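**Student:** Structure, please.
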Amino acid sequence: MNNLKNELEKIKADIIDFTKKFIQIKSFTGKEAEATKLVANKMKELGYDEVTIDSYGSVLGRIGSGKTKILYDAHIDVVEAKDEAEWKYPPFAAEIHDNIIYGRGTVDTKSSVISMIYAGYLVKKLNLCKDKTIYISASVMEEDFDGELLYRAIKENNLELDYVIIGEPSNLQIALGHRGRSMYKITTLGVSAHGSAPEKGDNAIYKMAKILERIENKQKEFDKLEGEKGSIVVSNIEARTASLNAVPDMCTIYIDRRLAMGETEDKVNKEMASFIEGIDAKYEIYIAEGVSQTGKEVTLRTFMPAWEISKENYLTQVAIKSYEECFNAEAPLFKWPFSTNGFATNGEIKVPTIGFGPGNLKLAHMKDERCHIDDLYKTIIFYSSVAKNC
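**Tutor:** Below is the predicted model of the structure:
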């Protein structure tokens, strides 16, 4: 452990320099090319054995070529800062005050990417990867396509993995799973008419009103439950109308439905059917569509179930041991309340997966997003220790 910490001291200035450059890049989803290049070049500079960029723009660095294969992944895309004028410091200035770096992506999840890149360097420098292959994945388009681009990176690179560590913010706690996520559309149809004669039309917005009430009541039911539970929110509403002087003939709402363990697509579909019962409306799972930085189309059918890993799993035990070695304290365990790229690994391809990352998860997507520099260093040590102990 002392060797790790001593080597870390030698590269702290380089870490800060790279962190500032990385945060200053506006790597919005599908527009990560500059960040992709920066990350790939840094891996090469740090002596990674192999660095590749896949057909969508995700970066994959490799260290070692041993039997046990461990993947670390965090995403390089960020959401926009539409409230930029309200930030204490500009969201893409990467200013550091009182050893805290401010900026979009400092929590979600560029600090994790940085920690993984430098952990990979230390693992190779100190020969901690004997009989192991360590992959560092800096994936793209996570914000709109949870897990899909990591899944494609794994398949495109023909990776056969034993363990995965996901780098979403966790307040330096070990995440043993996440809540799932689904998105639905509900559409009501009406009949258009001139605004001066509404009785001749059938207002699609009015039809939607009862559905909205039912959805609101469903969330009130969730609020009364204890423990892990689902949630539901209407996140957007649209109407089709000939003009502002006409009766709308179509109304669509978008629903963000978070999933607890065991909540199936069949169960949620029945829930959606109950919302539209007796109303001229239809529901469907939302299909997310986008284009990668390389011009390739991406689609995702947005139903991603919850997943979890047991405390007894070997990877969990390694993480607990590593935490205790690094911080001389009992390892805190929890589950993320949001969905992550772990949907691809533990969910789709059934590889044992845990999570750990610097930063307060409540600051993700928030104004004045920020991360303490010391948390970044602690995460580098933890990631390195996990690689050593696996």
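
**Student:** alpha carbons only for contacts and neighbour counts from here, please
**Tutor:** Noted.

**Student:** now Ile25, nearest residue through space, not along the chain?
**Tutor:** Ala35 (6.5 Å; Cα to Cα, 6 or more residues apart in numbering).

**Student:** which helices and strands sit right next to the helix or strand in which the one you found is found?
**Tutor:** If you go by DSSP states H and E, Ala35 is part of helix 33-45. Where contact means 3 or more Cα pairs under 8 Å, 6 or more residues apart in numbering; DSSP states H and E, helix 33-45 is packed against strand 50-53, strand 59-63.

**Student:** right, so those strands: which one is the most enclosed?
**Tutor:** Highest mean neighbour count of the helices and strands packed on helix 33-45: strand 59-63, a mean of 23 (counted as mean count of other Cα atoms under 10 Å).

**Student:** Identify all contacting residues around it.
**Tutor:** Residues outside strand 59-63 that contact it (Cα atoms under 8 Å, 6 or more residues apart in numbering): 36, 39-40, 43, 48-54, 120, 124, 129, 133-139.

**Student:** all strands in the stretch 101-250 of the chain, in order from the N-terminus.
**Tutor:** 132-139, 163-166, 174-178, 180-189, 231-240, 250-259 (DSSP state E, counting those that start in this stretch).

**Student:** Quick one: these as JSON lines, columns for mean neighbour count and distance to Ser339 too.
**Tutor:** Below are those laid out as JSON lines (neighbours: other Cα atoms under 10 Å; distance: least, Cα to Cα, whole Å):
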{"stretch": "strand 132-139", "mean neighbour count": "25", "distance to Ser339": "15"}
{"stretch": "strand 163-166", "mean neighbour count": "23", "distance to Ser339": "11"}
{"stretch": "strand 174-178", "mean neighbour count": "24", "distance to Ser339": "6"}
{"stretch": "strand 180-189", "mean neighbour count": "22", "distance to Ser339": "5"}
{"stretch": "strand 231-240", "mean neighbour count": "15", "distance to Ser339": "13"}
{"stretch": "strand 250-259", "mean neighbour count": "21", "distance to Ser339": "8"}
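
**Student:** Let's compare: structure for the following, please.
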Amino acid sequence: MDRFDPAQPVLDLSASSTVLTQQICDVESVSGDEGLLADAIVASLAGAGHLEIVRDGDTIVARTNLGRAERVVIAGHIDTVPLNENLPTRYETIDGEAYLWGRGTVDMKAGVAVQLKLAAELTDPVVDITWMWYDHEEVSNDLNGLTRLAANRPDLFAGDFAILGEPSNSQIEGGCNGNLRAEIRTFGLRSHSARSWVGDNAIHKTAPILATLAAYEPRQVEVDGLVYREGLNAVGISGGIAGNVIPDEAMVHVNYRFAPSRSGEEAIAHIHETFPGYDIRIVDLAEGARPGLDAALAQRFLAAVGGEAKPKYGWTDVARFSAMGVPAVNYGPGDPLKAHADDERVRVSQIEDCEAGLRAWLTGAV
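**Tutor:** Predicted structure coming up:
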């Protein structure tokens, strides 16, 4: 293949998954600017006669229609958070371990590279496969490519099991915690700070809220054999008008990560029970997803990958599939602690392990 040009990318799906990761990462695709990479993905699959290709905006779906008894959906997003002098990619060795360094290597273009390579090569898998590569994951839900695709083509989500290529150190992470954000407000009476006794300080009234949060003991909840850790924390606080004014309003921004055994409504109720009598406004709510490892298909996947399934503490798009009745897990190369980091980097061995695990499962080798 000729020297790779990220300005006019041609993805080489015959290259190793590591080289393909590098090619995909070197095509800048910060959220809202995924078009060039989406074009390259479509062009790279043009000769794959075993795949039906559907494009919705910058979301690409490629699926087999072999009449298999079971269908699996395997998805990954193609956008990244903004760059910070971490492209083009480069290789580096740390303690004898080879890494690919650069924006998107972890979150989550290494997983996309593995998926693209397998999509092109697996012409006769043991299950039908729907591959999804979608845009706008790193921004608001209303822009997310899966939100749009679910509205336009809900039929494409049909499946018996789903895998999302979120970084998980190439180990299975089942389901995900739910996520809630609430604003808890306090109110007082504004006055001049020189005569503070005339007013009523709303910021001071946040003290019991902060004390409750500091003393809160989050649950550890077992759900279908996996133990999820919850968290209830202040993530922001605001109030005040001027340096000589007693404030009449203040707000504590609270984030609640709740186990998937608890519904969104139950999570809201828990916030109200924990902070009775306060003005509470729920500003964001995303349901969690149960592990999705009960089915025989999922158990075969676990056997092919090896290791022990773990819970996903953060929220991911597996919850979308779960809400549509498709059990889903996270499985992709990369340490999630390096996602969005300036030194974002993925172990080459994890890219190779992820490809080997998916290939063995999808071909029935294990």
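
**Student:** coming back round to it: report the angle between the helix holding Ala35 of the first structure and strand 59-63.
**Tutor:** Helix 33-45 of the first structure and strand 59-63 are oriented at 10 degrees to each other (axes from the mean of the first three to the mean of the last three Cα atoms, to 10 degrees).

**Student:** Pick out the residue closest to the middle of the second structure.
**Tutor:** Thr316 (3.6 Å; Cα atoms, centre = their mean).

**Student:** ok, now which ones touch that residue?
**Tutor:** Shown in contact with Thr316 of the second structure (Cα under 8 Å, 6+ apart): 166, 176.

**Student:** about what we covered before: so which of the strands of the stretch 101-250 of the first structure comes closest to Pro91 of the first structure?
**Tutor:** strand 132-139 (21.0 Å; Cα to Cα).

**Student:** you'd agree Glu289 of the first structure is up against Thr299?
**Tutor:** Yes - here Glu289 of the first structure reaches Thr299: they are 4.5 Å apart, a contact under Cα atoms under 8 Å.

**Student:** Lys5 of the first structure matches what in the second structure?
**Tutor:** Under the alignment (TM-score structural alignment), Lys5 of the first structure pairs with no residue of the second structure.

**Student:** What of Asn41 of the first structure?
**Tutor:** In the second structure, the residue equivalent to Asn41 of the first structure is Ala43, according to TM-score structural alignment.

**Student:** Tell me, how many residues neighbour that match?
**Tutor:** Using other Cα atoms under 10 Å, Ala43 of the second structure has 13 neighbouring residues.

**Student:** returning to what we had before: would you agree the residue nearest to Ile25 of the first structure is in contact with Gln24?
**Tutor:** No - contact criterion Cα under 8 Å: Ala35 of the first structure and Gln24 do not qualify, at 9.5 Å.

**Student:** higher neighbour count, these two?
**Tutor:** Ala35 (26 against 19).

**Student:** How about Thr206 of the second structure, nearest residue that isn't a chain neighbour?
**Tutor:** Of all residues not flanking Thr206 of the second structure in the chain, Thr186 sits nearest, at 6.5 Å (Cα to Cα, 6+ apart).

**Student:** OK, contacts around that neighbour?
**Tutor:** By Cα under 8 Å, 6+ apart, the contact set of Thr186 of the second structure is 202-203, 205-206, 249-251, 278-279.

**Student:** wait, which of these is closest to Arg219 of the second structure?
**Tutor:** When those are compared against Arg219 of the second structure (criterion: Cα to Cα), the nearest one is Tyr278, at 22.9 Å.

**Student:** I'd like to know how far the closest one sits from Val235 of the second structure.
**Tutor:** 18 Å (Cα to Cα, to the nearest Å).

**Student:** Equivalent analysis for Pro333 of the second structure, please.
**Tutor:** For Pro333 of the second structure, the distance to Val235 of the second structure equals 29 Å [Cα to Cα].

**Student:** Now the helix ranked longest in the first structure: buried residues?
**Tutor:** Criterion DSSP state H: the longest helix present in the first structure is helix 2-23. By neighbour count on 16 or more other Cα atoms under 10 Å, the buried set for helix 2-23 of the first structure is 4, 8, 15-16, 18-20, 22-23.

**Student:** aligned partner of Ser168 of the second structure in the first structure?
**Tutor:** Using TM-score structural alignment, Ser168 of the second structure pairs with Ser170 in the first structure.

**Student:** tell me the SS of the nearest residue to that match once chain neighbours are set aside?
**Tutor:** Distances taken as Cα to Cα, 6+ apart put Gly357 closest to Ser170 of the first structure, at 5.1 Å, once the chain neighbours are dropped. What DSSP: H, G, I helix; E, B strand; the rest coil gives for Gly357 of the first structure is coil.

**Student:** Tabulate the helices and strands packed on helix 33-45 of the first structure (CSV), appending distance to Lys335 of the first structure.
**Tutor:** Below are these laid out as CSV (distance: least, Cα to Cα, whole Å):
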stretch, distance to Lys335 of the first structure
strand 50-53, 31
strand 59-63, 26
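
**Student:** wait, which of those is closest to Phe303 of the first structure?
**Tutor:** strand 59-63 (25.7 Å).

**Student:** State the next helix or strand along the chain beyond that closest one.
**Tutor:** Past strand 59-63 of the first structure, the next helix or strand by DSSP H and E is strand 68-75.

**Student:** and the angle for that next one with strand 59-63?
**Tutor:** Going by the same axes, to 10 degrees, strand 68-75 of the first structure makes 150 degrees with strand 59-63.

**Student:** now what about strand 68-75 of the first structure, what contacts it?
**Tutor:** Residues contacting strand 68-75 of the first structure (Cα under 8 Å, 6+ apart): 108-110, 112-113, 116, 131-142, 160-168, 341, 387.

**Student:** whereabouts in the second structure does the next helix or strand after that strand align?
**Tutor:** Of the helices and strands lying after strand 68-75 of the first structure in sequence (DSSP H and E), the nearest is strand 96-97. Strand 96-97 of the first structure corresponds to residues 91-92 of the second structure when matched by TM-score structural alignment.

**Student:** With the first structure overlaid, how far apart is that stretch on average?
**Tutor:** By mean Cα distance after the TM-score superposition for the first structure, the fitted stretch 91-92 of the second structure averages 1.3 Å away from its aligned residues in the first structure.

**Student:** what about Ala250 of the second structure, distance to Arg185 of the second structure?
**Tutor:** 6 Å.

**Student:** typo on my end, it should be Val227 of the second structure
**Tutor:** Taking Cα to Cα, one finds Val227 of the second structure at 33 Å from Arg185 of the second structure.

**Student:** again with Asp343 of the second structure
**Tutor:** Relative to Arg185 of the second structure, and taking Cα to Cα, Asp343 of the second structure is found at 38 Å.

**Student:** ditto for Trp133 of the second structure
**Tutor:** According to Cα to Cα, Trp133 of the second structure stands 40 Å off from Arg185 of the second structure.
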